[in-house]
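Q: how would this look folded up:
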Amino acid sequence: MTSGRMVIDDRFELVERLGSGGMGTVWRAYDLALHREVALKEVRPSSATDDDPGRAQMMRERVLREARALARLDHPNVVTIHHIVDAPAMAHPWIVMELVRGQSLQERLAQGPLAPAEAARLGRGILAALRTAHEAGICHRDVKPANVLLRPDGSPVLTDFGIAAMQDSPGLTANGDVVGSPEYIAPERLRGQEGNPASDLWSLGMLLYVAVEDRHPMRRETPLATLAAVLNGHLPPPVQAGSLTNVLNALLRPDPAARPPAAELDWMLGQAAESVSAPPSAPPSATPHTAPSPMPPPDMRHGSGTPPPRPGAFHGQFPPGP
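A: Next up, the predicted model:
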């Protein structure tokens, strides 16, 4: 203890609790060795109970393996992991990460919706983070506004890969608990199809829908009713999406094979970000930590500028709502 505060590993002094969820608690902490503030994640998932040491050990091994994998990811839109604190005597591991100084996207959206072009620029940054993770064989599986932090300059940082670490097989646990947030989980995951990067793209599409529409189209009174709505697939068309409508049309398809590949999606988001609805003072290239102005995929550069149809792809409008 230092000044009445808890110190982890004789080095990291817990200062303030920043938030908590099913995968653990995040603290603002002070690194006594390097004299800097960091974020310290206490990885203590609610599913790994003390009366099941075998399951707790399995979860521990998975989260450490995942943390080591994420530590190799070097991208400004992915939260940086500095260190793992773990020892046999410790009840659970701690992950030391960069402290992102800014609010979460969830906190930002509580103040009102985003303009379509602004949401498109944000989406490109999140997509860049997902592409980096997917190329390393990691699916996030919990893309939602609470897991996107915004730096002071507005650039997004994708954080909390805890579900990717803690679960790597079923979409539902043996107890029937959803691995992921019901409102943002892709429908194919509810049917037991895991490991597809397109599932993260569905979640990104739902995040963007919520960001511009200021409402969640699948939210119901109970988690079970929300899951049923996701499986039912009746998505009301957006009314405020503007230049982002085509992106939402492409992402929020029940069939993961019908969603656009990442390169095409980046091009689409770039087009939406550069639309007339974008504020002239904030062009996409002026936003730090996002990809540069996109080049269209090779098969689009000499054509009409419209992505060619893919088998099973959806290029029309949302079906009528219920």
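Q: Please count neighbours and contacts with C-alpha atoms only from this point.
A: OK.
Q: where do the strands sit along the protein?
A: 7-8, 12-21, 24-31, 36-42, 81-85, 94-97, 148-150, 156-158 (DSSP state E).
Q: Include distance to residue 248 and mean neighbour count when you put these into JSON lines, please.
A: Formatted as JSON lines, the entries for the strands of the chain read as follows, by distance: least, CA to CA, whole Å; neighbours: other CA atoms under 10 Å:
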{"stretch": "strand 7-8", "distance to residue 248": "44", "mean neighbour count": "16"}
{"stretch": "strand 12-21", "distance to residue 248": "28", "mean neighbour count": "17"}
{"stretch": "strand 24-31", "distance to residue 248": "32", "mean neighbour count": "21"}
{"stretch": "strand 36-42", "distance to residue 248": "33", "mean neighbour count": "22"}
{"stretch": "strand 81-85", "distance to residue 248": "32", "mean neighbour count": "17"}
{"stretch": "strand 94-97", "distance to residue 248": "32", "mean neighbour count": "22"}
{"stretch": "strand 148-150", "distance to residue 248": "19", "mean neighbour count": "24"}
{"stretch": "strand 156-158", "distance to residue 248": "19", "mean neighbour count": "27"}
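Q: how about JSON lines for these, with distance to residue 240 added?
A: Below are these laid out as JSON lines (distance: least, CA to CA, whole Å):
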{"stretch": "strand 7-8", "distance to residue 240": "47"}
{"stretch": "strand 12-21", "distance to residue 240": "31"}
{"stretch": "strand 24-31", "distance to residue 240": "34"}
{"stretch": "strand 36-42", "distance to residue 240": "36"}
{"stretch": "strand 81-85", "distance to residue 240": "37"}
{"stretch": "strand 94-97", "distance to residue 240": "36"}
{"stretch": "strand 148-150", "distance to residue 240": "22"}
{"stretch": "strand 156-158", "distance to residue 240": "22"}
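Q: Another for comparison:
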Amino acid sequence: MGNAARKLDVIEIHDLFPHINQRFDLDEQIGEPSGFGAVWLAYDRWLDREVALKISQTDLSPEVLLCRDIEGQTVRIYDYFRGENGWHAYSMALLHSSWRTLSSWIETHRYREHDLQHYFDCFEVMYDALRGLAAIHGRPYSREGRYVHADIKPANLFFLCQPKKRPNTVFRMPAHQDMVKIIDMGISTRRGEYNFAGTLAYDYPYKQDSRPGHDLYSLGLTFLEMLSGVLPNHPTMEHKARITTFVTAVSSGSAYIDNLAVELARQCARAATQPAITARSLLAWLDEQLFELNEASLLLLRSIHHQLPGALKKDELACAAFPYMAGYFGWKNQTVGRIEFLKEMIADMYAQGLLVRDGSRYRYFVR
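A: Sure thing, here's the model as predicted:
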């Protein structure tokens, strides 16, 4: 059955919703096609602001209540309307031009070989998406407020695309605010209920009921699509070796970061059948494995990867890296003590697996 909402024109909407006619000026349909409704750009004369207006022939009240109940990264709902002949609508905050669907970002991103910074960006997006899912899935040991989104995919993740180069960190995304908004809660359910309305390409193929792990499975597919621009198939998610092959084909250029991407995708895949793997546990794991690592080490890793190709002995690498690290530490002059400090950093990075060493010649490099 086609999407009847997308076929409505302004006059038909005004006939179905007299209250909308009194309050809103409709401009145009926005957003990506959905099977459950249409979204219009509208001007709310009462609030004196642009809003997004969702219209559907299905009951939107559960979606509205869910968005209001969840303290997390969903879009703010303003008002709810019942129309004629079983039609429903609600107005919500409009995400302006800096916000894009993740699918739009994937389609327009210029994918390059060994793009380590791109991997850092994708990990940041994943971290914030996991924060949003943690709110939707509810608090541990609580029987209330536990939901499953049931349709996680790039088209349902809005992303605040404002990367900025910062001198003292490899992470570039907006700080101190939500970076990802999870939208389209139209088929979301409570845990354990039956729900087979998700998007087949992203939905866990063997599900029998709704579980938080199914959202994480879908997010794992989304993560690999972010990294590569290509959506992997479900058989890829079934084995770590296949995920490794997929990531290796679009390698970041760093074995440590590649392995981290493989393990994150694998953990998301395993979450579909292992309840102990949750959004919160993955956040803790990412903190330990990446976001709580020494910032200077990650900056040095990126500098070596981008600026210092080839293998160098420890003292050679320390001297070559000095200009790139001087700004971070506030150094002006190169001294023996500072070079020794960088050599110790290099040794620590090798011990952590951030750097690789040619055993016979003791030369260090990123892969």
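Q: How close are the two chains, by TM-score?
A: The TM-score (TM-score structural alignment, normalised by the length of structure 1) is 0.66; 242 aligned residues with a CA RMSD of 3.2 Å.
Q: Of the strands of structure 1, which is nearest residue 141 of structure 1?
A: Taking CA to CA, strand 156-158 is the member of these nearest to residue 141 of structure 1, at 11.7 Å.
Q: Which secondary structure elements does the closest one sit against?
A: Strand 156-158 of structure 1 sits against helix 116-135, strand 148-150, with contacts defined as 3 or more CA pairs under 8 Å, 6 or more residues apart in numbering; DSSP states H and E.
Q: so where is the last one in structure 2?
A: Put plainly, it is strand 148-150 of structure 1. Mapped onto structure 2 using TM-score structural alignment, strand 148-150 of structure 1 covers residues 157-159.
Q: after superposition, how close is that stretch to structure 1?
A: Mean deviation of stretch 157-159 of structure 2 relative to structure 1 after superposition (mean CA distance after the TM-score superposition for structure 1): 1.3 Å.
Q: chain center to that stretch: distance?
A: With CA atoms, centre = their mean, to the nearest Å as the basis, stretch 157-159 of structure 2 stands 7 Å off its chain's centre.
Q: what does stretch 54-63 of structure 1 give?
A: 23 Å.
Q: in that stretch, what counts as buried?
A: Residues of stretch 54-63 of structure 1 classed as buried by neighbour count (16 or more other CA atoms under 10 Å): 56, 59, 60, 62, 63.
Q: what does stretch 295-308 of structure 2 give?
A: 295, 296, 297, 298, 299, 300, 301, 302, 303, 304, 305, 308.
Q: And for stretch 189-197 of structure 2?
A: By neighbour count on 16+ other CA under 10 Å, the buried set for stretch 189-197 of structure 2 is 189, 190, 191, 195, 196.
Q: Identify the residues contacting it?
A: The contact list for stretch 189-197 of structure 2 (CA atoms under 8 Å, 6 or more residues apart in numbering) reads 146, 147, 148, 149, 150, 151, 187, 208, 209, 210, 211, 212.
Q: re earlier: so which of the buried residues of stretch 295-308 of structure 2 is the closest to residue 29 of structure 2?
A: Checking these against residue 29 of structure 2 with CA to CA, the nearest one is residue 302 at 42.2 Å.
Q: If you drop the residues flanking it in sequence, what lies closest to the closest one?
A: Counting by CA to CA, 6 or more residues apart in numbering, residue 302 of structure 2 lies nearest to residue 116, which is 7.2 Å off, once chain neighbours are set aside.
Q: Equivalent analysis for residue 269 of structure 2, please.
A: Here the nearest residue to residue 269 of structure 2 in space, its sequence neighbours aside, is residue 217; by CA to CA, 6+ apart that works out to 4.7 Å.
Q: What's the one you found aligned with over in structure 1?
A: Per TM-score structural alignment, the equivalent position to residue 217 of structure 2 in structure 1 is residue 202.
Q: pretty sure residue 205 of structure 1 is in contact with residue 253, am I right?
A: No - using CA atoms under 8 Å, residue 205 of structure 1 is not in contact with residue 253; the gap is 9.5 Å.
Q: where's the spatially most central residue of structure 1 relative to residue 4 of structure 1, distance?
A: Nearest to the mean C-alpha position of structure 1, by CA atoms, centre = their mean, lies residue 143 at 2.6 Å. For residue 143 of structure 1, the distance to residue 4 of structure 1 (CA to CA, to the nearest Å) stands at 36 Å.
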